[in-house]
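Novice: Turn this into a model:
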Amino acid sequence: MIKHPDATLHQLSKDALEANGWPPFTGMFDLLNEWPAELPTRRGVYVFLSGGEEKITYPLGESSIVYLGKGESERGVRGRVGQHRGHIKRGPSRKYVGHPAHEWIMARGGFCLYSLAPDVFGAAGMERKLREAFRLLHRTRPVGNGIDA
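Specialist: This is a model prediction of the structure:
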């Protein structure tokens, strides 16, 4: 795993991913300025981290994590992260105005890391496990995961 100073990222990798036979988060890249050719088309989960020095304050502690997601289509992580990145780079539109993850990344920059599913199933289940582990650590969901409200 690429070293990142966010303790929550490391804890989620250990408690949710590795505890369930998934590889740790890897492949960190800048969402606004990079598009890695090797970003996989396999199923998996990904995390968006806010850029800048200031972390997000949650009810219990703080973290750079803005959003936890999954890539389950035939284009996997690459396809789903690419959709998000396109909306972020284009800026707000009528259809996606106010998506919290996009707004945070547009305002502060951000990074993405991912973990690939060890088999063809389980990305949705792992996304739920990651969000639950985040809730246990911070007593709320990441600011960009509004569907959990």
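
Novice: Only C-alpha atoms from now on, for both contacts and neighbour counts.
Specialist: Will do.

Novice: hang on, Leu137 is in a helix, isn't it?
Specialist: Yes. The assignment for Leu137 is a helix, going by DSSP: H, G, I helix; E, B strand; the rest coil.

Novice: Distance of it relative to Tyr46?
Specialist: For Leu137, the distance to Tyr46 (CA to CA, to the nearest Å) stands at 18 Å.

Novice: So which of these two has more stuff around it?
Specialist: Legend: neighbour count by other CA atoms under 10 Å for Leu137 and Tyr46, higher for Tyr46 (25 against 18).

Novice: Next up, the contacts around the more buried one.
Specialist: Going by CA atoms under 8 Å, 6 or more residues apart in numbering, Tyr46 touches 25, 68-71, 77, 81, 112-115.

Novice: one more, for comparison:
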Amino acid sequence: MREMTLEQFRSSVETGGILSVTLKAEGGAFYVNAETCKGDEAVLVTTRDKAPRSFADLRKAMLLLREMGILDARIDAKAWNPEQGESERPSRPDRAAAMKRTNAAVAHDKWFREQVEIGLKSVRKGRTRLANEFFNELEVSLADLPG
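Specialist: Predicted coordinates:
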């Protein structure tokens, strides 16, 4: 079986080198297999490690094929086990940490806005003075001190 990166697969489609495409399920993922004009089979692989490119979401695979101009594909779901896909999904600690930072920032922003609103309400009710008024009074008081 021949391995093709996305770029190679796209070029083969554009030049008419792909006769048919099958989305074949294994476990919880789907893989793109193709029959080429030379009569051999090809599998879509990742660019970096040349591992078969898997799609946990069949819709994403179909969108990719449609983007390349493939509007007719066969689906082989005999070996599909959707429950297996959930357990094989890699954890994303980087995304979890980013979400925690985002949530903390949102919470801090909410708190800050509440504090500003409390301060503005106090000024409107005459309970507090503006900072420049306070510092002006402080300067006058300090100027009156001996020494």
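
Novice: what's the TM between chain one and chain two?
Specialist: In this superposition the chains share a TM-score of 0.26, using TM-score structural alignment, normalised by the length of the second structure; 71 aligned residues with a CA RMSD of 5.5 Å.

Novice: if we can go back for a sec, could I get the contacts of Tyr46 of the first structure in CSV, plus columns for neighbour count?
Specialist: Formatted as CSV, the contacts of Tyr46 of the first structure follow (neighbours: other CA atoms under 10 Å):
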residue, neighbour count
Phe25, 24
Leu68, 24
Gly69, 23
Lys70, 25
Gly71, 24
Val77, 27
Val81, 24
Cys112, 21
Leu113, 23
Tyr114, 27
Ser115, 24
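
Novice: Let me have these in TSV, extended by secondary structure and distance to His10 of the first structure.
Specialist: Formatted as TSV, the contacts of Tyr46 of the first structure follow (DSSP: H, G, I helix; E, B strand; the rest coil; distance: CA to CA, whole Å):
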residue	secondary structure	distance to His10 of the first structure
Phe25	coil	8
Leu68	strand	14
Gly69	strand	17
Lys70	strand	18
Gly71	strand	21
Val77	helix	20
Val81	helix	21
Cys112	strand	14
Leu113	strand	12
Tyr114	strand	13
Ser115	strand	13
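
Novice: burial of Ile56 of the first structure, as a residue count?
Specialist: 15.

Novice: Trp104 is in contact with that one, correct?
Specialist: No. Ile56 of the first structure is beyond contact range of Trp104, at 10.1 Å (criterion: CA atoms under 8 Å).

Novice: So Ser141 of the second structure: helix, strand or coil?
Specialist: helix.

Novice: just the helices in the second structure please.
Specialist: Along the second structure, the segments classed as helices by DSSP state H run 6-14, 58-67, 82-88, 93-124, 131-144.
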